[in-house]
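**Q** missing the sequence, but the structure's below:
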């Protein structure tokens, strides 16, 4: 029997690779002769770097960068030398969790640190960038990132704009002549489940701004500023598509990447599955075991377990999803190619204990399922 192990991380409990190890141990207890293939997964958010590095034999690279407020921090990305592939989680340099709630300032938060990670990747020889969007503290449409890469954004007096999305209201000219020339030979792939446009009631500022501390007035300021950015971008580049799905991801970073770096934007789990070779691993598999911390009806909207199930459907592998919490409405997954939903934690278990005991609980649950196969 061939079983592919393709879980996402179980947040605050175990990484995707640790989940693979726990599943493998459980299978060994019940089906010691099974052929187990581990393919750690992610959806473009937290854990993407680790999943790709582990699956492809890459290495983490740590860099000194600026956080969203310009303070020095250490951030990391993954590099797979054999493929000249760099894997970046934008939240590692410009994420909301890097800024204490009392310090958050969406009007001046910048993606400059993301650009610094890209420069480091280029220094390592990257020919492909896979950038996971999500968890951002920013709303500057990637202008900070582009500044780090050599673009210049100036006001009517020719002065460079200060960091942050609000300053873009004063944007007069964009000069891209200084963009790092190495970018011309690099393919940029965005992994994001956010399909929001840049502007409007469903856009970056209106939908995601309040989650980052924006007041109603802040939202209006940012909407005006990003509208100005679109106008000047169209003049500078000859094109600007703020309505493109994903343009509003990560505070508009999707817009900056697509317009200025010709990035492709696709659903995160599909991008990661393709990158790590999930479908190839599933060839000839009887089962795929996947999962993450919590599973519910929203899992159908692009979360890793459902993405894995969709790939499995093309290969004929049967699907079991393991989770710390399986919500009652998760049963809808059983109508979409999933055969088993397995809660690894007993109802009523205190959260702290559930997180601490997650690997052992996943091992037990996997063994129990395997004894029924």
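**A** Happy to help now that I have it. Fair warning: this is a prediction, and the values are worked out from it, not measured in the lab.
**Q** contacts and neighbour counts: CA atoms only from here.
**A** OK.
**Q** Check the secondary structure at residue 189 for me.
**A** When states are read from DSSP: H, G, I helix; E, B strand; the rest coil, the local structure at residue 189 comes out as strand.
**Q** quick one, what contacts it?
**A** Counting by Cα atoms under 8 Å, 6 or more residues apart in numbering, residue 189 touches 128, 129, 130, 131, 263, 264, 265, 266.
**Q** Can you get me a residue count around residue 152?
**A** 21 (other Cα atoms under 10 Å).
**Q** Report how many residues lie close to the residue nearest to it when sequence neighbours are not counted.
**A** When the adjacent residues along the chain are set aside, residue 152 lies closest to residue 175, with 5.1 Å between them (Cα to Cα, 6 or more residues apart in numbering). Residues contacting residue 175 under the criterion other Cα under 10 Å number 14.
**Q** also this one, for the comparison:
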């Protein structure tokens, strides 16, 4: 019996790696000789580096970089087992969680640290990049990242602009003569599950700016800066980044990667599954066990489990979902590849208790144990 365990993180509780190991323990309690493949999931957000590096037996790199408010922060990225592919979450260098709520200001926050991570990886021999865009605190159109890579953004006087979204309106020209020459050989696959344009009412500033600390006046100023930046890029590079679906992701980092670094914006879960060679893993699989913290309608909206369910259905493999919370009506889930779903909360408990990492791990192992006992009983 071959069982693939591919679980997402239970946000605020257990990581995808720890959750997968707990489920694997539950399987081996009952079927000790089963072939168990653990395959931690991610969709480009938090946990992407851990999931990919764990699955490929790669290595983690810790580096001090420039944080979103120009302070030093410690960021972690990964290099896959081919030694040529780096996995980077932008939130490690410019994430919202790095700034106290009362200090968030996308006029000032910079994505510079993301460029420093890319530069470090290039220095270690990496030419291919998988980028997760989730959780950024910036709205600088990725200009900070590009500055760290050697791009110069010049104002009317020919001087370099400062850091943050407030300076976008001052840009008059782009000088890439001192950009890292290795960038021309690099490829960037960017996990992006939104299609927002760079500017406008559905753009980066209006849709995502408020959650990053922008008030209404700041939103208007940021939007004007993004529009101006797009016009400069169009005039100087002939590239209309406003027309790129997803250019507004991560405060415009989507546009920077796609428009200036020739990156491809892709579905997060499909990118991760492809990078992990998931289709090859599925060969000969009898059962998939997966999970996430809360199972609901959002599960089917481009999240990790929806992509997994698609592949399970395509290969006619039964898939069980374990979750902390499960809705009463699951008929819509069964139609897209989810065979059955179960809550792992096994007794009355507070939310705090339920989200304790040890409790979650124990419950995942116990529930898996019981499900495998039932499956084994039917097989015999």
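**A** Arrived safely, thanks for sending. Keep in mind it's a predicted model, so treat the numbers as computed, not measured.
**Q** Neighbour-wise, which one of the contacts of residue 189 of structure 1 leads?
**A** In terms of neighbours by other Cα under 10 Å, these top out with residue 131 at 28 neighbours.
**Q** how close does that one get to residue 318 of structure 1?
**A** Between residue 131 of structure 1 and residue 318 of structure 1 the distance is 30 Å, computed by Cα to Cα, to the nearest Å.
**Q** same check, this time on residue 60 of structure 1
**A** Counting by Cα to Cα, the gap from residue 60 of structure 1 to residue 318 of structure 1 is 33 Å.
**Q** Which position in structure 1 pairs with residue 48 of structure 2?
**A** In structure 1, the residue paired with residue 48 of structure 2 according to TM-score structural alignment is residue 48.
**Q** three-state assignment of the spatially closest residue to its match that is not a sequence neighbour?
**A** Here the nearest residue to residue 48 of structure 1 in space, its sequence neighbours aside, is residue 42; by Cα to Cα, 6+ apart that works out to 5.1 Å. Applying three-state DSSP to residue 42 of structure 1 yields a three-state assignment of coil.
**Q** repeat for the one 4 residues further on
**A** For residue 46 of structure 1, the secondary-structure state derived from three-state DSSP is coil.
**Q** What of residue 342 of structure 1?
**A** strand.
**Q** ok, the residue nearest to residue 48 of structure 1 touching residue 269?
**A** Yes. In this structure residue 42 of structure 1 lies within contact range of residue 269 using Cα atoms under 8 Å: 6.3 Å.
**Q** Show the contacting residues for residue 7 of structure 1.
**A** With contacts taken as Cα under 8 Å, 6+ apart, residue 7 of structure 1 has the following neighbours: 16, 19-20, 39-42, 289-292, 304-305.
**Q** Which ones among those residues lie within strands?
**A** Among the contacts of residue 7 of structure 1, the ones falling in strands (DSSP state E) are 289, 290, 291, 292.
**Q** Surely the third one and residue 304 touch.
**A** Yes. Counting by Cα under 8 Å, residue 291 of structure 1 sits close enough to residue 304 to count as a contact (7.5 Å).
**Q** so what sits against both of the two?
**A** Counting by Cα under 8 Å, 6+ apart, the contacts common to residue 291 of structure 1 and residue 304 are 7, 8.
**Q** Turn the contacts of residue 189 of structure 1 into JSON lines, including distance to residue 357 of structure 1 and secondary structure.
**A** Compiled in JSON lines, the contacts of residue 189 of structure 1 are given as follows (distance: Cα to Cα, whole Å; DSSP: H, G, I helix; E, B strand; the rest coil):
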{"residue": "128", "distance to residue 357 of structure 1": "38", "secondary structure": "strand"}
{"residue": "129", "distance to residue 357 of structure 1": "36", "secondary structure": "strand"}
{"residue": "130", "distance to residue 357 of structure 1": "33", "secondary structure": "strand"}
{"residue": "131", "distance to residue 357 of structure 1": "32", "secondary structure": "strand"}
{"residue": "263", "distance to residue 357 of structure 1": "40", "secondary structure": "coil"}
{"residue": "264", "distance to residue 357 of structure 1": "39", "secondary structure": "strand"}
{"residue": "265", "distance to residue 357 of structure 1": "37", "secondary structure": "strand"}
{"residue": "266", "distance to residue 357 of structure 1": "35", "secondary structure": "strand"}
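**Q** which one of the residues you listed is nearest residue 225 of structure 1?
**A** When the contacts of residue 189 of structure 1 are compared for distance to residue 225 of structure 1, the smallest value, 22.6 Å, is given by residue 263; criterion: Cα to Cα.
**Q** How about the contacts made by the closest residue to that closest one other than its chain neighbours?
**A** Distances taken as Cα to Cα, 6+ apart put residue 188 closest to residue 263 of structure 1, at 4.6 Å, once the chain neighbours are dropped. By Cα under 8 Å, 6+ apart, residue 188 of structure 1 lies in contact with 128, 129, 130, 131, 257, 261, 262, 263, 264.
**Q** Mapping onto structure 2, list which of those remain contacts.
**A** The subset of the contacts of residue 188 of structure 1 whose aligned counterparts are also in contact in structure 2, taking both residues aligned by TM-score structural alignment, their matches' Cα atoms under 8 Å, comprises 128, 129, 130, 131, 257, 261, 262, 263, 264.
**Q** I'd assumed residue 140 was in contact with the fifth one.
**A** No. Distance between residue 257 of structure 1 and residue 140: 11.9 Å, which falls outside the contact criterion (Cα under 8 Å).
**Q** more crowded one of those two?
**A** Neighbour tally, residue 257 of structure 1 and residue 140, criterion other Cα under 10 Å: the higher count belongs to residue 140, 33 against 23.
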